[in-house]
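J.: whatever this is, show me its structure:
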Amino acid sequence: MPAGLRIAPTSSTRAISLLRTVQFTHPPTCPCHSNPSHHHHGPSLHKSPGIAQARRTLATPIDRSRQKEYAFEMAASSIRYGPGVTKEVGMDFKNLGAKRVIIVTDSTVAKLDAMAQAHQGLSREGIEYTVFDKVRVEPKDYSIKEAIAFAKEYGPDAFLAVGGGSVIDTAKLMNLYTSFPDADFLDFVNAPLGKGLPITKPLLPLVAVPTTAGTGSETTGTAIFDLVDKKAKTGIAHRYLKPTLGICDPLNTRTMPPAVHASSGLDVLCHSLESWTAIPYYERTPRPDNPIKRPAYQGSNPISDIFSFQALKSTVQYLPRAVKDPDDFEAQSQMLLAATLAGVGFGNAGVHLCHGMSYPISGQNKGYKHAGYAIESPIIPHGVSVAVTAPTVFRFTAASNPERHLQAAEAFGVDISQVKKESAGEVLAEALQEFLVDLGDQPRGLKALGFDSGDIDGLVEGTLPQKRVLDLAPNLAADVETEREQLRGLFEDAMSY
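T.: Predicted structure coming up:
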């Protein structure tokens, strides 16, 4: 279990039981087999290249060519989960020995109770602090640079992020460039858009208090933003970026509007599906010649699988409830937990095509403004840009591992007992389409976002640099020209459903 993961008694028994399965016994146990009367329908976990088979790969002979990976690592922030835990944040900084803290937030969250508790907690412990409340939703490189300049001038010894993924990601980058004050902005940005240099030393303490249930950024070492001149999203990913502590307080997500619940939850959905279906860690190349070069996104592995699949099931069960009933606090709490579970899963396994294709979709927005977002500028929320291609993507990737895609379809309630393997992609795509339509107010393809066939070349070229995630995509060609044609076909197919 990732160090520090503590779930309050108010969390569901099912989630606690699942997390405990990470502490494998011998022989390995299966949650469903703890019930002797349980019968699998269709491909079981023990017959598929899923959890059980992934475990068996630990005994796979070492690749003598020394090209493929042979190991995986697990890294996640310490997590504290429970209603009301935000009030402990001042004590946390005192325990860390912090003397000078920057609270990072945005103009909307600055007015909410989570920020009031942050002020009270730090003041109560006598900790000096200042507030940066100019974080931009869906950050741009220039908004990140403004935040970095503020942090360098203040000279903090710790950071507190209170807000959604945009806030937490901005705080991560403020922390990074304060710790490396002489670095060029592109030094650590993912290659080929940046230099992709490794982060060579631990950063300052960062405590993250999420107020949305989506990104899982409170537990990952990833920070995403728009590189404006390239018209593409990119980011920085390294284990040292992950927060020291994530404080997951379900009381803080009750202020989310339904549209934000929906788009944030769709990010959880795709985090879990993409990490569940990513290439296995032992197929990733090249094998690093030094462990510091092992990427945060490693491919599916037997520990990430546990977190990713439970996050998928929870999202299918609770997201529609959280969107349709603002007073369904159980569903909202479960979605916050699902976001964190998915963060542990994809933060180590990685995501692939839905996210890789989403970055130019957001970055090349032609003026679309998603309903329910109280901002004046055009916006395609991250979760919307990711989910709009999901039916197409999983129809494409299914041939790589039909059993695993069928298991995903089963999580949506599909009876897969009579489904043939060659139909796995279509079955999962149909289940996703139905889920998105039932959720309401979701664009049914790229045309609904304002794109047409004339935009495909730009979308493809904006996707190709996303090597960090494309390398984890099943069925994607190794040569660039074939890959370009595959991406063109995917964008064409995603125009409408």
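J.: C-alpha only now, for contacts and for neighbours.
T.: Fine.
J.: which stretches of the stretch 101-250 of the chain form strands?
T.: Remark: strands assigned in the stretch 101-250 of the chain by DSSP state E, counting those that start in this stretch are 128-132, 158-163, 206-210, 222-227, 232-237, 245-248.
J.: need the longest helix for the chain.
T.: The helix that spans the most residues within the chain, counting by DSSP state H, is helix 302-324.
J.: ok, residue 390 touching residue 354?
T.: Yes - contact between residue 390 and residue 354 holds when scored by C-alpha atoms under 8 Å: they sit 5.9 Å apart.
J.: any residues in contact with both of the two?
T.: Common neighbours of residue 390 and residue 354, using C-alpha atoms under 8 Å, 6 or more residues apart in numbering, are residue 270.
J.: so which of the strands of the stretch 101-250 of the chain gets nearest residue 385?
T.: In terms of C-alpha to C-alpha, the element of the strands of the stretch 101-250 of the chain nearest to residue 385 is strand 232-237, at 11.5 Å.
J.: other residues contacting the closest one?
T.: Contacts for strand 232-237 (C-alpha under 8 Å, 6+ apart): 188-190, 193, 196, 221-227, 295-296, 359-360, 362-364, 462-463, 466.
J.: hang on, the earlier thing: list the helices and strands the longest helix of the chain packs on?
T.: Where contact means 3 or more C-alpha pairs under 8 Å, 6 or more residues apart in numbering; DSSP states H and E, helix 302-324 is packed against helix 13-20, helix 51-56, helix 258-277, helix 329-349, helix 402-411, helix 424-439.
J.: now with 7 Å?
T.: helix 51-56, helix 258-277, helix 329-349 (3 or more C-alpha pairs under 7 Å, 6 or more residues apart in numbering; DSSP states H and E).
J.: closest one to residue 311 among those?
T.: Nearest of the helices and strands packed on helix 302-324 (C-alpha to C-alpha): helix 329-349, 4.7 Å.
J.: ok and the helix or strand following the closest one relative to strand 222-227, angle-wise?
T.: The element immediately downstream of helix 329-349 (helix or strand, assigned by DSSP states H and E) is helix 353-363. Helix 353-363 runs at 40 degrees relative to strand 222-227, counting by axes from the mean of the first three to the mean of the last three C-alpha atoms, to 10 degrees.
J.: now the second one, please; I'll put the structures next to each other:
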Amino acid sequence: MQCKIQCVTFNRCRCPAHSHMHSLFTYHPGTYSNNVFFFFIIFQMACSNIRYGEGVTKEIGMDLKNLGARNVCLMTDKNLAKLPPVMAVLDSLTKHGVKYECYDSVRVEPTDSSFKVAIDFVKKKDFDTFVAVGGGSVIDTCKAANLYACNTEAEFLDFVNAPIGKGKPITGPLKPLIAVPTTAGTGSETTGVAIFDFEDLKAKTGIASRMLRPTLGLVDPLHTLHMPTRVAANSGFDVLCHALESFTALPYNMRSPCPSNPINRPAYQGSNPISDVWARHALHMVSKYLKRAVRDPDDVEARSGMHLASVFAGIGFGNAGVHLCHGMSYPIAGNVKTHKAKGYDVDHPLVPHGLSVVLTSPAVFTFTASMCPERHLEAAEILGVDVRNVKLGDAGFVLADTVKNFLYDLEVEDGLSAIGYSKDDIPVLVKGTIPQERVTKLAPRSHTEEDLSNLFAASMKLY
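T.: Now for the predicted structure:
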């Protein structure tokens, strides 16, 4: 007997803008249909194994032996290669007799070209395991090298996010990858995302798949003590925006269409009950530790707290996603002219990722708050604001001012104009944002090109 079609009604979001929105889903028990488009009613929790603690890096040699590693590729950058985090890894590998080869040519803020150089390096070797020691640039480069070493026939754009690339799903397993993060920001040790500057477009894009997630993340807070002050600040702003964006993202059950096969379910699904837990907790830790971690490099408690906050925010946004701050940040970083960020030992113009993200955040949260004001107010409250007498209509302004206060107190550049942009650059920045639909479509409020132009204009000066 054929099953009857069931109609199931789901509540969306409890905030005023969404509370009236209920949807009917046509559900065929036990089947998916390519011809039936309905909203997401399922979300998936995915995360790398994480091991945390002071000195945990010493265990990596044993982990590699336990994995049966015979030939390890250790990736880092030239600056880190001389610092204690890499030395600690090498000592452990040597102690436990693990054979390895070091690739130290990772570019800070990698490009498609630098990804390809790393990929060519590993394709010529017979590595069975990967180790990434560094920040997001190193970990993301290692993810990409692992992916293409395991898919030797693939063209580079095959797995790159659409519409820039073909966005093909990754169907096979990759080699084990152990990530040892040395910054407290990207959360790349927890996620299935690898981001790079696509040079032709002058904007960032990436590869997103749960298959990219590291096998293990060894989070050793001692490594964060080596971060320069501005690196600690910009990394911390990335944590802040990861948490704020994932917490305010479009709810997962307002996404459509539902994937016809689980393999096509995106890593970034929209805010959901599990990601909310991690985002809230990350915000609490940012509120407590960020300013301390920046102002006092020897504050082990604060630096450790931000390292853990990065993990928590990574788990949150790795399953929920980010939205406009990140989408708009990609052309900001990609079109940099002459600005060289303080605290970064690089030989090329650089707007660090966390800085490019946070400079638009006051404008973004002012814009998105009308769709879910309670969430924006809750975030502001977690960050230390008394919101008891604040009207819902002022939620965006309150959260924006809260973020601005963080930036002002930590002496952040005064908007996009301070890093070399003017209003004449806005059309180029908008053009670079439009292809970032993987993240921008997660914004809780729909937006036009004119809206994006206005957001960039509002971000030219902050104080």
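J.: before we move on, the earlier item: looking at the strands of the stretch 101-250 of the first structure, which is closest to residue 271 of the first structure?
T.: So among the strands of the stretch 101-250 of the first structure, strand 222-227 is nearest, using C-alpha to C-alpha, at 12.8 Å.
J.: and the contacts of the closest one?
T.: For strand 222-227 of the first structure, contacts defined as C-alpha atoms under 7 Å, 6 or more residues apart in numbering pick out 138-141, 169, 172, 232-238, 241, 363.
J.: that strand vs the second structure, mean deviation?
T.: For strand 222-227 of the first structure, the mean distance from the matching residues in the second structure following superposition reads 0.4 Å, by mean C-alpha distance after the TM-score superposition for the first structure.
J.: residues in the second structure aligned with that strand?
T.: Using TM-score structural alignment, strand 222-227 of the first structure lines up with residues 193-198 of the second structure.
J.: show me where the stretch 351-463 of the second structure has helices.
T.: Using DSSP state H, counting those that start in this stretch, the helices of the stretch 351-463 of the second structure run over 353-358, 361-368, 373-382, 395-409, 426-433, 437-440, 449-458.
J.: closest to residue 244 of the second structure out of the ones you listed?
T.: helix 373-382 (7.1 Å).
J.: what lies in contact with the closest one?
T.: With C-alpha under 7 Å, 6+ apart, helix 373-382 of the second structure has contacts from 15, 248, 283-284, 369, 387, 392, 395-396, 398-399, 402.
J.: using a markdown table, lay out those residues together with neighbour count and distance to residue 223 of the second structure.
T.: Below are those laid out as a markdown table (neighbours: other C-alpha atoms under 10 Å; distance: C-alpha to C-alpha, whole Å):
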| residue | neighbour count | distance to residue 223 of the second structure |
| --- | --- | --- |
| 15 | 14 | 41 |
| 248 | 29 | 31 |
| 283 | 27 | 22 |
| 284 | 19 | 22 |
| 369 | 25 | 37 |
| 387 | 15 | 37 |
| 392 | 17 | 42 |
| 395 | 25 | 37 |
| 396 | 27 | 36 |
| 398 | 26 | 35 |
| 399 | 28 | 32 |
| 402 | 18 | 29 |
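J.: now, among those residues, which is nearest to residue 235 of the second structure?
T.: Distance to residue 235 of the second structure, by C-alpha to C-alpha, is smallest for residue 283 among the contacts of helix 373-382 of the second structure, at 14.1 Å.
J.: what do we get in the first structure for the closest one?
T.: That one, residue 283 of the second structure, aligns with residue 312 by TM-score structural alignment.
J.: do residue 49 of the second structure as well
T.: Aligned partner of residue 49 of the second structure by TM-score structural alignment: residue 78.
J.: my guess is its match contacts residue 245. True?
T.: Yes - under the criterion of C-alpha atoms under 7 Å, residue 78 of the first structure makes contact with residue 245 at 4.8 Å.
J.: neighbour-wise, which of these two wins?
T.: Neighbours per residue, other C-alpha atoms under 10 Å: of residue 78 of the first structure and residue 245, the larger number sits with residue 245, 23 against 19.
J.: against residue 135 of the second structure, how distant is the residue nearest the centre of the second structure?
T.: The centroid of the second structure falls nearest to residue 186 when counting by C-alpha atoms, centre = their mean (5.5 Å). Distance, residue 186 of the second structure to residue 135 of the second structure, by C-alpha to C-alpha, to the nearest Å: 7 Å.
J.: same question, residue 393 of the second structure
T.: Relative to residue 135 of the second structure, residue 393 of the second structure is positioned 38 Å away (C-alpha to C-alpha).
J.: out of these two, which sits in the more crowded spot?
T.: Higher neighbour count among residue 393 of the second structure and residue 135: residue 135, with 25 against 12, using other C-alpha under 10 Å.
J.: counterpart of that one in the first structure?
T.: Under TM-score structural alignment, residue 135 of the second structure pairs with residue 164 in the first structure.
J.: quick one: its match from residue 107 of the first structure, how far?
T.: The gap separating residue 164 of the first structure from residue 107 of the first structure is 12 Å, by C-alpha to C-alpha.
J.: ok, now residue 144 of the first structure?
T.: For residue 144 of the first structure, the distance to residue 107 of the first structure - C-alpha to C-alpha - is 15 Å.
J.: between the two, which is the more surrounded one?
T.: Taking neighbours as other C-alpha under 10 Å, residue 144 of the first structure and residue 107 compare with residue 144 leading, 23 against 14.
J.: what does the more buried one correspond to in the second structure?
T.: Match for residue 144 of the first structure (TM-score structural alignment): residue 115.
J.: that match is in contact with residue 141, isn't it?
T.: Yes - at 5.8 Å, residue 115 of the second structure counts as touching residue 141 under the criterion of C-alpha under 7 Å.
J.: if we can go back for a sec, if we ignore the residues flanking it in sequence, what's nearest the residue nearest to the centre of the second structure?
T.: With sequence-adjacent residues excluded and distances taken as C-alpha to C-alpha, 6 or more residues apart in numbering, residue 186 of the second structure is closest to residue 136, at 5.4 Å.
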